[in-house]
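Enquirer: Return a 3D structure for these sequence lines:
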Amino acid sequence: MHVLHDAPLAPLTTFRLGGPALRLVTAETDAEVVDAVREADDSGTPLLVVGGGSNLVIGDKGFEGTALRIATRGVELRGTTLELAAGEVWSDAVARSVEAGLAGIECLAGIPGSAGATPIQNVGAYGQEVSAAISEVIAYDRRAGETVTLTGEECAFSYRHSRFKGDPERYVVLRVRFELEDAGGMSAPIKYAETARALGVEPGDRVPLAEARETVLKLRAGKGMVLDAGDHDTWSAGSFFTNPILTEEQFAAFQERVRERLGEDAEPPAYPAGEGRRKTSAAWLIDKAGYTKGYGTGPARISTKHTLALTNRGEATTEDLLTLAREVVAGVREAFGITLVNEPVMVGVGL
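Expert: The predicted model follows:
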């Protein structure tokens, strides 16, 4: 276990933002993770768990406590079951699953961060979510003081949400088990229309696994969603806001606002989101409210490649980022009556 004091946290995040932690502990085994968590809990010290740092917005004042960086490693493949240590790099794990000829997470290629973070946020993109493939999560239960195994059902997954996100002070993920599919080297059925178009197939078709992964990587790169130190469009947390899910009544009111603003023939994006609910596009809302690609004049701006990504152009502070985020939230609310919700975890700050 490695310990540093007054340690910078910005380099551990994809935003490259945030002040220092009083103490930074790097744990390389599950036992070290549990020991560090227990030590913090026993002493009443605030604890911040850091994986790949791709979903964190840390305040400029930093963190008055112990930041625990999970750097555990371990990949085990047994038949169609893939087990990952929480600190494994997610994009590498996806590549391994494709090389092994197993389907189920290939369209989640290129997503930054660690394997242990994926169940917390129920990470999803291009028609796949990890909840469809996760069979078990092994976690340290801080309340019970023991390591527990939760089934996929017990994780209570929903859109960009889980039991872990709903009770963030209780669990620290140690390992994640995925049950994948051997489809003879073919992908899971392609669900996302944009992916299907790029592949030249119909939704529901299967394609070779490697082709699905490479296509998603190209789509993500075109939106600045694949990490590149030389490209400030990737100095972000990816999608900064979740796509709003509305009741039918809320959607009808929203639709009326859209037509008032954009014309009687205007139709907002709408996707099924369970009985009596519809999901619309946060990126569309932001763009139509006037916050287009590249919007902003300061050191924090909307990505030049995708309106859903807020970015650090190199010299930004967290407060610069939050000022932009608040402007976007207020503008979308005024235009369409919908309040956007941030996807990244806020540490010591809020919208």
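Enquirer: CA only for contacts and neighbour counts going forward, please
Expert: Fine.
Enquirer: Y171 is in contact with R142, correct?
Expert: Yes: with contact defined as Cα atoms under 8 Å, R142 reaches Y171; the gap is 6.0 Å.
Enquirer: more crowded one of those two?
Expert: Y171 (21 against 16; other Cα atoms under 10 Å).
Enquirer: ok, now which ones touch the more buried one?
Expert: By Cα atoms under 8 Å, 6 or more residues apart in numbering, the residues touching Y171 are A139, Y140, D141, R142, F164.
Enquirer: Repeat the analysis, applying 6 Å as the threshold.
Expert: Applying Cα atoms under 6 Å, 6 or more residues apart in numbering, we find Y171 in contact with Y140, D141, R142.
Enquirer: any idea how far it lies from S239?
Expert: Look at Y171 and S239: by Cα to Cα, to the nearest Å, they are 24 Å apart.
Enquirer: Check F178 too.
Expert: 24 Å.
Enquirer: repeat for G166
Expert: Applying Cα to Cα to G166 and S239 gives a distance of 20 Å.
Enquirer: So those two - more neighbours on which side?
Expert: Neighbour totals were compared for G166 and S239, and S239 leads with 19 against 12 (other Cα under 10 Å).
Enquirer: Following up with a second sequence; could you model it the same way so I can compare the two?
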Amino acid sequence: MTRVETRTALAEHTTLRLGGPAREFVVAETTEDLLSAVRGTRGPVLLLGGGSNLVIGDAGFDGTVVKIATSGWRVDGTEVEVAAGQNWDEFVAAMVDAGLGGLECLSGIPGSVGATPIQNVGAYGCEVADLLTSIECYDRRVGEVRTMTADELGFAYRTSVLKGTDAGIVLSVRFALREDGLSAPIRYAELARKLGVELGARVPAAQAREAVLELRRGKGMVLDAGDHDTWSAGSFFTNPIVAEDVLADVEMPRYPADGGVKLSAAWLIEHAGFGKGYAGPGGRVSLSSKHTLALTNRGGATTADLLALAREVRDGVRARFGVTLHPEPLLINCSL
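Expert: The predicted structure follows:
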């Protein structure tokens, strides 16, 4: 375990490149180091993986930030256990190369493996919940390591029982993959068109991965230090789930969902008057020039700038359509 100097700038550890200092910053390179760091800490703890789904306030975090830097995985047939700090896309690429299918539609997503069950990360018709079997988790409330099954994690759209709390710390994640080297059934229309197949078809996992990466690059959703459109936390707002009769007279994309229908947040934002590249305070932040769901740091921004733009977009959508958008990333020491 390496202890970095106090008052470490968290902007250096997030994909938005925003966030004030941490009172204490600890890097844990093994599971034992991670457990020691958490057990030995009193007061607020912020667990940091790839920093990709996180908005940290300009005042920073008045507590201990634990950077989870564990890595590696163990394959047993089609069962794979992977360390929480492992880079997610490197892991997905390795599974595809090994002829194991199922995760390919989640290619290109930044961040670490341990963060994926917390958010129930999903893209292009696939969610982590589709393949996750269990996690190893340290329960701070009782001071014990325990296994939590997928059912116990309470997965729903972009959430789980772990979201919004530091009581459960993910140590490793287990997935059940497919040994035939084929993708999961293609459920997302845009991806099916890209692949030239019907919905429900299965294709070689490597082919699906390349198609997903190409689509994501076109939306600025694959990290590139030279492209400010990727200086983001990914999709900033979740697609709202509303009752079936809400906006039923408005022609717009809508998809079946538990509890009603899912609307397209990107469509709502664009049709409320916020187009790609729409600028916030001083032009220091803006909607991505490639994808309206990404709020981006154009250089020299503050978290306050980003949140001001987020509020303007949220309030504009609510005024135009009566639908309230909610943030997808975790907001640390800041709020909308």
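Enquirer: quick one: which of the contacts of Y171 of structure 1 is nearest to L12 of structure 1?
Expert: Using Cα to Cα, Y140 comes nearest to L12 of structure 1 of the contacts of Y171 of structure 1, at 22.6 Å.
Enquirer: With adjacent residues omitted, what lies nearest to that closest one?
Expert: T147 (4.3 Å; Cα to Cα, 6 or more residues apart in numbering).
Enquirer: likewise R318 of structure 2?
Expert: Using Cα to Cα, 6+ apart, the closest residue to R318 of structure 2 is T324 (5.3 Å).
Enquirer: In the stretch 1-150 of structure 2, mark out all the strands, start to finish.
Expert: With DSSP state E, counting those that start in this stretch as the criterion, the stretch 1-150 of structure 2 has strands at 2-4, 8-9, 21-28, 45-48, 54-56, 61-68, 73-76, 79-83, 122-123, 126-127, 132-139, 144-149.
Enquirer: Mind checking these for the one nearest to K262 of structure 2?
Expert: Of all these, the one in closest proximity to K262 of structure 2, counting by Cα to Cα, is strand 122-123 (14.3 Å).
Enquirer: okay, and that closest one goes to which residues in structure 1?
Expert: Under TM-score structural alignment, the match for strand 122-123 of structure 2 in structure 1 covers residues 124-125.
Enquirer: swap in stretch 69-80 of structure 2?
Expert: Residue span in structure 1 matched to stretch 69-80 of structure 2, by TM-score structural alignment: 71-82.
Enquirer: So which bits of that stretch are buried?
Expert: A71, T72, T80, T81, L82 (16 or more other Cα atoms under 10 Å).
Enquirer: V176 is in contact with the last one, correct?
Expert: Right, the one you point to is L82 of structure 1. No: in this structure L82 of structure 1 lies outside contact range of V176 using Cα atoms under 6 Å: 8.2 Å.
Enquirer: quick one, which of the strands of the stretch 1-150 of structure 2 is packed in tightest?
Expert: Across these, averaging neighbours per residue (mean count of other Cα atoms under 10 Å) puts strand 54-56 on top, at a mean of 26.
Enquirer: so how much does it differ from structure 1 once superposed?
Expert: For strand 54-56 of structure 2, the mean deviation from structure 1 after alignment is 0.5 Å (mean Cα distance after the TM-score superposition for structure 1).
Enquirer: Which stretch of structure 1 lines up against that strand?
Expert: Matched against structure 1 by TM-score structural alignment, strand 54-56 of structure 2 falls on residues 56-58.
Enquirer: before we move on, what about stretch 190-199 of structure 2?
Expert: Aligning stretch 190-199 of structure 2 against structure 1 (TM-score structural alignment) gives residues 194-203.
Enquirer: ok now that stretch, how far from the chain's centre?
Expert: On the basis of Cα atoms, centre = their mean, to the nearest Å, stretch 194-203 of structure 1 sits 24 Å off its chain's mean C-alpha point.
Enquirer: buried sites along it?
Expert: For stretch 194-203 of structure 1, using 16+ other Cα under 10 Å, the buried residues are T195, A196, L199.
Enquirer: Please apply the same query to stretch 255-275 of structure 1.
Expert: Buried residues in stretch 255-275 of structure 1, counted by 16+ other Cα under 10 Å: Q255, E256, R257, V258, P268.
Enquirer: how about the residues you listed in TSV, adding secondary structure and distance to T297 of structure 1?
Expert: What follows is the buried residues of stretch 255-275 of structure 1, written out as TSV (DSSP: H, G, I helix; E, B strand; the rest coil; distance: Cα to Cα, whole Å):
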residue	secondary structure	distance to T297 of structure 1
Q255	helix	31
E256	helix	32
R257	helix	29
V258	helix	27
P268	coil	28
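Enquirer: mind putting these in JSON lines, distance to D320 of structure 1 included?
Expert: Converted to JSON lines, those look like this (distance: Cα to Cα, whole Å):
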{"residue": "Q255", "distance to D320 of structure 1": "32"}
{"residue": "E256", "distance to D320 of structure 1": "33"}
{"residue": "R257", "distance to D320 of structure 1": "30"}
{"residue": "V258", "distance to D320 of structure 1": "30"}
{"residue": "P268", "distance to D320 of structure 1": "30"}
